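Chemist: Any chance you can model this:
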Amino acid sequence: MLEQVLQHLNNWFLVPDGIHSGEFTVQDGGITLPFLQTGQYFRVVGSVFNDGLHQYPAKDMTEETFDGAVWALAVPKSVISLADEIAAWDEKNGVPGPYTSESFGGYSYSKATNTSGVAVGWQDVFKGRLNTWRRIGGII
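Modeler: Predicted coordinates:
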């Protein structure tokens, strides 16, 4: 869920000079990145099998050699905690389906909708708290 939250925020919390481009090799499920610290999040871009968010040292990556970039990130603990809270909410409330209301055999229900008429999702519920970290432009 953390990756979805960062994507939604358009904010990866990139450290200064944090984009490292070149050839990288994933071997034995991991990648050696001397510019990262244990527990630090990083984003892989340009890989066939491993694009996305990982935490160092990653041990579940697919072996490959790729030309791409690794972004060193400094995701605040409060954003990680919020992503955990969002994941719990999303698990409890499920993925919004295509119907906002339905009735049959004396039973009916209606889901809350946002201003677009779409069933409310985590983006709507947590909007106020997410806006603190939202970036309008750029890749950071």
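
Chemist: switch to C-alpha atoms for all contacts and neighbour counts from now on
Modeler: Fine.

Chemist: what's downstream of the helix ranked longest in the chain, the next helix or strand?
Modeler: Assignment by DSSP state H gives helix 77-93 as the longest helix of the chain. Downstream of helix 77-93, the next assigned helix or strand under DSSP states H and E is strand 101-104.

Chemist: now the helices: where do they sit in the chain?
Modeler: Applying DSSP H to the chain gives helices spanning 2-9, 77-93, 122-125, 127-130.

Chemist: Please identify the deepest-packed of those.
Modeler: helix 2-9 (a mean of 16; mean count of other C-alpha atoms under 10 Å).

Chemist: Check which helices and strands it is in contact with.
Modeler: helix 77-93 (3 or more C-alpha pairs under 8 Å, 6 or more residues apart in numbering; DSSP states H and E).

Chemist: Could you also give me the structure for this next sequence, so I can compare it with the first?
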Amino acid sequence: MMLEQVLRHLNNWFLVDIHEGTFTVENGSIALPFLLTNQYFRICGSVFNDGLHQYPAADLTDETFTGTVWALAVPKAVVVLAEDIAAWQEKNGEAVASPYQSESFGGYSYAKRSAGSDGSALNGWQNAFRDRLNDWRKLKGVEP
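Modeler: Okay, the predicted model is just below:
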């Protein structure tokens, strides 16, 4: 899920509250009365379900776990940004991941800008969307 990658990259989960305890996933869903419909939440400490979900989630793996559920308030603008990044990644991801840095044929040539030997540091979605991502970035160590 691109949104989870974006939030991790930003070091910003838009945390509202952390609920600790023992939680049960039954028939693929979990009852979390402190969440609203369509609200994002993050599970930590589960064997099967760690990660970002949207409430009510119906695709979870049944289990009982002791851990935390983070209630999040992800702004719509960040969700749209993640959708834009996913579309960009779909269109450009293969070319960006290519090990080739330059190519020439028929009088045409190009070279990818690179910071190192693989170029990924400067050519991925993180660079393509740097300006929009920076608006939401948090410093390391600010949130759990």
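
Chemist: hang on, the earlier thing: mind putting the helices of the first structure in TSV, distance to residue 28 of the first structure included?
Modeler: Shown next, in TSV, are the helices of the first structure (distance: least, C-alpha to C-alpha, whole Å):
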stretch	distance to residue 28 of the first structure
helix 2-9	24
helix 77-93	27
helix 122-125	36
helix 127-130	36
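
Chemist: closest one to residue 140 of the first structure among these?
Modeler: helix 2-9 (9.9 Å; C-alpha to C-alpha).

Chemist: For the first structure, which strand extends over the most residues?
Modeler: For the first structure, the strand reaching the highest residue count under DSSP state E is reported as strand 14-26.

Chemist: what about the nearest residue to residue 93 of the second structure once chain neighbours are set aside, distance to residue 22 of the second structure?
Modeler: Leaving aside its sequence neighbours, residue 93 of the second structure sits nearest to residue 124 (C-alpha to C-alpha, 6 or more residues apart in numbering; 7.5 Å). For residue 124 of the second structure, the distance to residue 22 of the second structure equals 39 Å [C-alpha to C-alpha, to the nearest Å].

Chemist: Burial check on residue 62 of the second structure, number of neighbours?
Modeler: By the measure other C-alpha atoms under 10 Å, the count of residues near residue 62 of the second structure is 15.

Chemist: what's the spacing between it and residue 28 of the second structure?
Modeler: To residue 28 of the second structure, residue 62 of the second structure is 6 Å away according to C-alpha to C-alpha.

Chemist: likewise residue 100 of the second structure?
Modeler: Counting by C-alpha to C-alpha, the separation of residue 100 of the second structure from residue 28 of the second structure is 43 Å.

Chemist: returning to what we had before: after superposition, how close is the longest helix of the first structure to the second structure?
Modeler: With mean C-alpha distance after the TM-score superposition for the first structure, helix 77-93 of the first structure departs from the second structure by a mean of 0.3 Å once superposed.

Chemist: which residues in the second structure does that helix match up with?
Modeler: Under TM-score structural alignment, the counterpart of helix 77-93 of the first structure in the second structure spans residues 76-92.

Chemist: What lies in contact with the matching stretch?
Modeler: Outside stretch 76-92 of the second structure, the residues that touch it by C-alpha atoms under 8 Å, 6 or more residues apart in numbering are 2, 3, 6, 125, 129, 132.
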